[in-house]
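K.L.:
Below is the sequence, then the predicted model.
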Amino acid sequence: MNLQKQAKPALEPAEQQAAAKNLMWILMLGILAPLFDTTITNVAIDTLVREFNTSVSTIQWVMTGYLLSLAMVIPISGWAVERFGGRRMWLFSLEMFLLGSVLCSMAWNVESLILFRTLQGIGGGLLMPIMQTLAVRAYGGQNMGKRMATIALPALLGPILGPVLGGIIVNHLSWRWIFFVNIPLCVAAIIVAWKGLPKDVRNARTLRLDVPGLLLLSPAIVLTLYGLGEVSSHHGFGHAAVLVPVIAGVALLAVFVVYALRKGSEALIDVMLFRVRSLTVSSTLLFLSGLTTYGAMLLLPLYLQQVRGESVLISGLLLVPQGIGMLLTRSLAGKLTDQIGSRPVVLVGTVLTILGTWPLTQLGADTSYYFLSAVLIVRGAGLGAVFLPVMASAYIGLSSKQIPHASSTTRIMQQIGGAFGVSVIAIILQNELNSVLTPDPAAVAVAFDHTFMWTIAFSILALIPAAFLPRIRR
């Protein structure tokens, strides 16, 4: 007589909450290394130029190769979680990032460093969407504002501590420590995940990878990001090195959308999810955040270094108040999102961001750092009140099967929006700097002031889609 295996009893609500919290701490530890890595490597670009005796345009591929590799694997993250399980893919991603970090620390020339950074990007590209998928599933889509406040904690710590840590390494240690610092974090994250993450439940049916979709979508993202990355090098969008890859990327993306509409839910990314208004609006806002958030992240360090003559380390320390402001509103924004919905929280947060950005349009060559710190706290508080509710809204009304698709979609929109935002702001700043008649710091500061005005205009534009975010009807 064949006996069926007895199913495990369902967890009690309290046990489920405890298991979900434990999962969150495990995931947060694992995401620290890639978040710190990006900001630390950005700070060390000039150091790497000197160490490898090469040009900025060549060493820039240390960042570009990583970002393109990261973008290429994002579309397969949802399929990989469904096919192999979240635990397996989380461990695989951490191991790939660890391997890439070890190899980068041993690089003997710039070519090997670029190659190993590309390998590292595979792990980094998978980690964030997998984290979002596992976290949202663990909590069953409930109280997403509060959950996103927890998920976002490492993302807020990265911009605060990364530039400072990068500055210390650049000033006092070998460039190899840029990658050495990842190793203990990755090892600890792998051990904790191996012991603490629940075993994957094997799917009865094997999910096939949508190869045609992958061959359309991954090159589309890579070409688009590459083209946007070339904007600053060629001082505009009108150069063939920019237009050709961007147009090719957009064309491939359009073909993928047509293909995915026919393929339905079996496509690599289910584009039919854009019928869900909350996901569509959230994706639009994540794209626009590239013009408001990432653009300003480019401007502030440049202002401190080019106008004020500060070092990399001091510039990183002076940006800490913005991260503190984001931390201050993190929990409140998450709580209010669950209570009153994301729409009012994002609208207020956007207005607060505008108020905190306006004084940056009046910066001079001798603006008080105390004043700048106070302004950045206000601006950071606004950004913290925008990002979390937008991310939480992306998952409203989605089934467990749709969550991996949403995680991949939001990451793609963030990556493309960030690249587009940096490109646009860089061009605006360059045009403003070209109009400066004298290299006087006060005149250069005016160029930054005018560019900050554009970030305010983009923030005002974001108020339109924010008005369509969901709100809770009592």
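P.N.:
Yep, it's here. Numbers count the residues shown, from 1 in each chain.
K.L.:
From here on, just use CA atoms for contacts and neighbour counts.
P.N.:
Fine.
K.L.:
what about the helices in the stretch 201-350 of the chain?
P.N.:
Assigned helices in the stretch 201-350 of the chain, in chain order: 211-229, 240-263, 277-289, 295-302, 312-318, 320-340, 342-357 (criterion: DSSP state H, counting those that start in this stretch).
K.L.:
Of all these, which one is nearest Q414?
P.N.:
Closest approach to Q414 among those is made by helix 277-289 (5.4 Å; C-alpha to C-alpha).
K.L.:
Take this one as well and set it beside the first:
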Amino acid sequence: MSTCTEQAGVPPAERGSRRTWVLVTTSMASLVVVLDALVVATALTAIKTDLGASVTELEWTVNAYGLSFAVLLMTAAAVGDRWGRRRVFAAGVATFAVASVVCAAAPDVGTLIAGRVLQGAGAAFIMPLALALLTAAFPPALRPGALGVFASVSGVAVPLGPLLGGAVVAGGSWPWIFWVNVPLGAVLLHLTLTRVEESRGPDRAVDVPGVVLAGTGTLGLMWALIQGNTAGWASAQVVGSAVAGLLALGLFVRGQGRAAEPMLPLHLFRERGFTAANVVIFCHWGSAFGVLFFMAQFLQTGLGYGPLAAGLALMPWGLTTVVVPQWVGRRVGRFGERPFVVAGLGLHALALLWIALVAEPGVGYLAIAVPLVLSGTGIALCLPAAQSAVLTSVAPRFLGTASGAFSAMRQLGGAFGVAVLVVGFTATGGYASSEEFSRGFTAAVLTGAGLAVAGALAGTAIPRREKL
């Protein structure tokens, strides 16, 4: 059974202190994980120069992290439920720190990519268990507020990632984007082992066939999404990978329905809040990550900004993800999750339409700054509400499983979003000139708006719940 800090005989002040340390530890760990998903993009020029990397190798420097991250998420959640969430979370932090050393000291791009794969594996053993540990530590009445703080701290990575990457490019010392993870990892490991209580899910054996099929299926779909725009969507490699992934996931679902101790109990999907919020986060992160991918390039290719200036220009967009989730977290218990999900993604979609209307070479920054703030606000309204909808719709013993499913859908959504927006971009534009890039950028942003609308529609299925 899940251990919670609401233990008999523990003074309220001590319970509050324990919760605070859990919140600090898990939030900081999530910040580091999300930061490393974003920071590399604006450091690619320096990496290319120093390591002589090709364009394909640079692409894999970004994608290798997300690939291993998504493939191992469900496995990490299952292992944490069985062997202890704190123990597995600590192992993830240690793995992430070691992998960061490999990346920072990489003598060639092949070693860097291998280090990024290992980093993604460590991240996969951090994120779902961070959410599970946090949710187990806070009672239902306090949980939405804690999730709001968690989302705000994670959100710091959105403005900080591009800015830090740009600063590193300007300074010409890209390994420091990885070296900084080493002391942070040491601090987080100490806090985890001394300040966080252990919790577990159902006491059951790890579903090895389920782990293999879930990992194979996710790998197949992620590989197809990543390679589709390079190898061609109709190529044997991409089609075969997608078919193999879908087949493996089909077998996984069939096996879970028959297993005595399933890795992902299918009855969780009977809860409308759980199912709808997972669809929401897929569309939410697909739109947000895909638009960020192109917005950073538009500022540089379309408007002529340098990497550091582009990072600074994205700050207003990202800063909303620091402030707004805390406000949402304090109000979800009163109003429920649905209004924040629907309104947030609706606002994000409208802001993207605004950006698409004004995006052209030489457009003034103020013309896009306002819709950027509105877009970031919408994204920040949605995230903590979606997290709350998933984690409050399952019994405490399924928190790790629910967290893993939620995190996996987020990573898959990010890969899907970039892939789909690239299709929109290449269909109408390219890199030959700023005018051509702007045409493609407009199509990509409109595609992102479509994903946001789909997420908002899914959010209407989240049920109302009793006020806490």
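P.N.:
Alright, I've got the coordinates. Just so you know, these numbers come straight off a predicted model, no measurement behind them.
K.L.:
And the TM-score between them?
P.N.:
Scored against TM-score structural alignment, normalised by the length of structure 2, the superposed chains reach a TM-score of 0.92; 460 aligned residues with a C-alpha RMSD of 2.1 Å.
K.L.:
For the helices of the stretch 201-350 of structure 1, give me JSON lines that also has mean neighbour count and distance to P159 of structure 1.
P.N.:
Below are the helices of the stretch 201-350 of structure 1 laid out as JSON lines (neighbours: other C-alpha atoms under 10 Å; distance: least, C-alpha to C-alpha, whole Å):
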{"stretch": "helix 211-229", "mean neighbour count": "22", "distance to P159 of structure 1": "21"}
{"stretch": "helix 240-263", "mean neighbour count": "18", "distance to P159 of structure 1": "29"}
{"stretch": "helix 277-289", "mean neighbour count": "23", "distance to P159 of structure 1": "16"}
{"stretch": "helix 295-302", "mean neighbour count": "19", "distance to P159 of structure 1": "9"}
{"stretch": "helix 312-318", "mean neighbour count": "20", "distance to P159 of structure 1": "9"}
{"stretch": "helix 320-340", "mean neighbour count": "22", "distance to P159 of structure 1": "7"}
{"stretch": "helix 342-357", "mean neighbour count": "23", "distance to P159 of structure 1": "17"}
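K.L.:
Nearest to A381 of structure 1, out of those?
P.N.:
Proximity to A381 of structure 1, assessed across these by C-alpha to C-alpha, is greatest for helix 320-340 (4.3 Å).
K.L.:
how big's the offset between that closest one and structure 2?
P.N.:
On superposition with structure 2, the mean distance recorded for helix 320-340 of structure 1 (mean C-alpha distance after the TM-score superposition for structure 1) is 1.7 Å.
K.L.:
Distance from that helix to the middle of the chain?
P.N.:
18 Å (C-alpha atoms, centre = their mean, to the nearest Å).
K.L.:
before we move on, what about stretch 128-135 of structure 2?
P.N.:
Centroid displacement of stretch 128-135 of structure 2 relative to its chain, using C-alpha atoms, centre = their mean, is 14 Å.
K.L.:
do stretch 15-33 of structure 2 as well
P.N.:
In terms of C-alpha atoms, centre = their mean, the centre of stretch 15-33 of structure 2 is found 18 Å from the chain centre.
K.L.:
Give me the buried stretch members for it, please.
P.N.:
Under the neighbour-count criterion of 16 or more other C-alpha atoms under 10 Å, stretch 15-33 of structure 2 has 15-16, 18-33 buried.
K.L.:
Kindly report the same for stretch 102-112 of structure 2.
P.N.:
Judged by neighbour count using 16+ other C-alpha under 10 Å, the buried positions of stretch 102-112 of structure 2 are 102-106, 109-110, 112.
K.L.:
Nearest to L189 of structure 2 among the residues you listed?
P.N.:
Taking C-alpha to C-alpha as the measure, L189 of structure 2 sits nearest to V102 out of the buried residues of stretch 102-112 of structure 2, at 18.4 Å.
K.L.:
The closest one reaches G110, doesn't it?
P.N.:
No. Using C-alpha atoms under 8 Å, V102 of structure 2 is not in contact with G110, being 11.0 Å away.
K.L.:
Please narrow the buried residues of stretch 15-33 of structure 2 to those residing in helices.
P.N.:
15-16, 18-33 (DSSP state H).
K.L.:
do you know which of the helices of the stretch 201-350 of structure 1 lies nearest I403 of structure 1?
P.N.:
helix 277-289 (10.8 Å).
K.L.:
Identify the residue range in structure 2 corresponding to the closest one.
P.N.:
Counting by TM-score structural alignment, helix 277-289 of structure 1 falls onto residues 272-284 of structure 2.
K.L.:
What of stretch 416-423 of structure 1?
P.N.:
With TM-score structural alignment as the criterion, stretch 416-423 of structure 1 aligns to 412-419.
K.L.:
who's in contact with the counterpart of Q326 of structure 2 in structure 1?
P.N.:
Matched to structure 1 by TM-score structural alignment, Q326 of structure 2 sits across from S331. Taking C-alpha atoms under 8 Å, 6 or more residues apart in numbering as the contact definition, S331 of structure 1 lies against 146, 149.
K.L.:
gap between S331 of structure 1 and M144 of structure 1?
P.N.:
Distance of S331 of structure 1 to M144 of structure 1, computed by C-alpha to C-alpha, to the nearest Å: 12 Å.
K.L.:
Would you mind putting the helices of the stretch 201-350 of structure 1 into JSON lines with distance to F97 of structure 1 alongside?
P.N.:
Converted to JSON lines, these look like this (distance: least, C-alpha to C-alpha, whole Å):
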{"stretch": "helix 211-229", "distance to F97 of structure 1": "20"}
{"stretch": "helix 240-263", "distance to F97 of structure 1": "27"}
{"stretch": "helix 277-289", "distance to F97 of structure 1": "25"}
{"stretch": "helix 295-302", "distance to F97 of structure 1": "25"}
{"stretch": "helix 312-318", "distance to F97 of structure 1": "25"}
{"stretch": "helix 320-340", "distance to F97 of structure 1": "25"}
{"stretch": "helix 342-357", "distance to F97 of structure 1": "34"}
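K.L.:
helix, strand or coil for K8 of structure 1?
P.N.:
Secondary structure of K8 of structure 1, reduced to three states by DSSP: H, G, I helix; E, B strand; the rest coil: coil.
K.L.:
what's the neighbour count on it?
P.N.:
Using other C-alpha atoms under 10 Å, K8 of structure 1 is surrounded by 6 other residues.
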